[in-house]
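Student: Predicted model and sequence below, questions to follow.
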Amino acid sequence: MTGFFNTSFGARLANDLRKRAGSVELIDGMNGLEAYYERHKLVAKANPIVNGKSKKDFHVAHKVALNDSGGRKGLYSKSNLIVVPARLNQSFGNQAIFINAEPGEHFLWTKDLQKKFKVDESTSHDELRNLLISFLGHEFIEWVDDKNLSRRKPKGESIN
C-alpha cells in the first residue's frame, strides 16, 4: 500500500485528484475507482508505443467534466467515464458533453463537497493515501494489494 503512488495508476490518480479534481469525494466508491482503472488499462492498450514512448491518441474523459463550468464536478464513476480520441477530449474543455447528467451518478455540486476530503497540489502522498482510505474504506487497501499494480518507469526510461 505504501508504494501505491509509485505505480503508473497510482501516480495518475494522485496527479488527477490533486491538479484537476480537488477532492477524493469525486471517486464514486470502489466501483468508481475500478471503472477509472479499467478505462486506463483500455487507454494503455489503445495508445501505440512509438520509438519507446507511448503515444497519447486516446484519453479517459468525463461526460461531465471534472471542473464543469456550471458549478459541477464530474465523478469518477462507471457512467461518467469514457474513452475517446485525445483530440476530441481536448476540444471539450471544461464543458459537459452529457445533457441528461444526474447528480450523484455523473457529478456532484461543488458547493456540496466536504472540506475534509479536498486535496490540492500541496497534499502529500501520505495525506492523500489516508484520505483515500478514509473515504473508500479498507476495501481500498485490499484492492491495491490484489491488483499487484506495475511500478511506473522513471522519467527518461523508455518503455519496451
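Tutor: Noted; the coordinates are in hand. Model, not experiment: these values are computed from the prediction.
Student: can we go C-alpha only for contacts and neighbour counts from here?
Tutor: Noted.
Student: Return the distance of residue 62 relative to residue 36.
Tutor: 10 Å (C-alpha to C-alpha, to the nearest Å).
Student: Comparison target, given below:
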Amino acid sequence: MRRLAFVLIAFLGLPAFAAETAETAPDPLFVDGTTVPTDMYLWQKRVIVVFADSTADPRFAQQIALLEALPEELRERDVVVLTDAAPAAKSALRKKLRPRGFMMVLMAKDGTVYLRKPLPWNVREISRSIDKLPLRQQEIRDRRTAPEQ
C-alpha cells in the first residue's frame, strides 16, 4: 500500500516539475523544420520558414545571420524560425509550401502564409510586416491597456 502511495505521489508530482522546467527554459528560436508537423505552432507562434537546397546557399547563410542578429525582436513578436535545407527529406513543410531553391516564408499564428520572399530580409523588415498583422495589432493594444504587474 505504501508503495502505491509513493508511486502515485511521484507520478502526480512529475507534471508539476516538468511544467516548472519548461517555464524556466526559453523556447528555442531556431528549430529544424524537416521534422516539425506543419500545425505544431498553430495559434502559439508566428513561423518563419527558411528554405534552401543546401546550407551552403549564400542566401540561406545570409538569412540566418540576419535573423540571429536581433533575436529579441523576434521573440517579442512570438516568432519561431524553422529551417529546411534538405530537399531530399521531403518534409511536410516542403510539401505544403513548395519552395524552389531559397525561400523565406512568414506565417501568421493562424497558419496562413502572409509573406513569401525569394531573397533574404532583415529583422526590421520582417518586424514591420508582422506588426501590420491584425492579431499583432490586437496584441499591441492589449499590452498598452494591461495593468502593470
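Tutor: Received, thanks. Bear in mind that the values here come from a model prediction, so they are computed numbers and not experimental data.
Student: TM-score, when you put one on top of the other?
Tutor: TM-score of the superposed chains, computed with TM-score structural alignment, normalised by the length of structure 2, equals 0.27; 70 aligned residues with a C-alpha RMSD of 4.9 Å.
Student: rewinding a little: have a look at residue 62 and residue 36 of structure 1 and say which one is more surrounded.
Tutor: residue 62 (30 against 24; other C-alpha atoms under 10 Å).
Student: Quick check: the more buried one vs residue 145 of structure 1, distance?
Tutor: Residue 62 of structure 1 is 27 Å from residue 145 of structure 1, by C-alpha to C-alpha.
Student: Over to residue 41 of structure 1?
Tutor: Taken as C-alpha to C-alpha, the span from residue 41 of structure 1 to residue 145 of structure 1 is 17 Å.
Student: Just give me the longest helix of structure 2.
Tutor: When structure 2 is parsed with DSSP state H, its longest helix is helix 2-24.
Student: Beyond that one, next helix or strand please.
Tutor: strand 30-32 (DSSP states H and E).
Student: For that next one, report the contacting residues that lie outside it.
Tutor: 80-84 (C-alpha atoms under 8 Å, 6 or more residues apart in numbering).
Student: Now the element after the helix or strand hosting residue 39 of structure 1, going C-ward?
Tutor: In this assignment (DSSP H and E), residue 39 of structure 1 forms part of helix 29-46. Downstream of helix 29-46 of structure 1, the next assigned helix or strand under DSSP H and E is strand 49-50.
Student: next SSE after that next one?
Tutor: Per DSSP H and E, the first helix or strand lying C-terminal to strand 49-50 of structure 1 is strand 53-54.
Student: So which elements touch that next one?
Tutor: Counting contacts by 3 or more C-alpha pairs under 8 Å, 6 or more residues apart in numbering; DSSP states H and E, strand 53-54 of structure 1 packs against no other helix or strand.
Student: count of residues packed around residue 10 of structure 1?
Tutor: With other C-alpha under 10 Å as criterion, residue 10 of structure 1 counts 20.
Student: So it belongs to a helix, correct?
Tutor: Yes: counting by DSSP: H, G, I helix; E, B strand; the rest coil, residue 10 of structure 1 is part of a helix.
Student: any idea how far residue 73 of structure 1 is from it?
Tutor: Residue 10 of structure 1 is 21 Å from residue 73 of structure 1, by C-alpha to C-alpha.
Student: which residues in structure 2 form strands?
Tutor: Using DSSP state E, the strands found in structure 2 span residues 30-32, 46-51, 79-84, 103-107, 113-117.
Student: wait, which of these is closest to residue 136 of structure 2?
Tutor: strand 46-51 (9.9 Å; C-alpha to C-alpha).
Student: Against which helices or strands is the closest one packed?
Tutor: Under the contact criterion of 3+ C-alpha pairs under 8 Å, 6+ apart, strand 46-51 of structure 2 touches helix 58-69, strand 79-84, strand 103-107.
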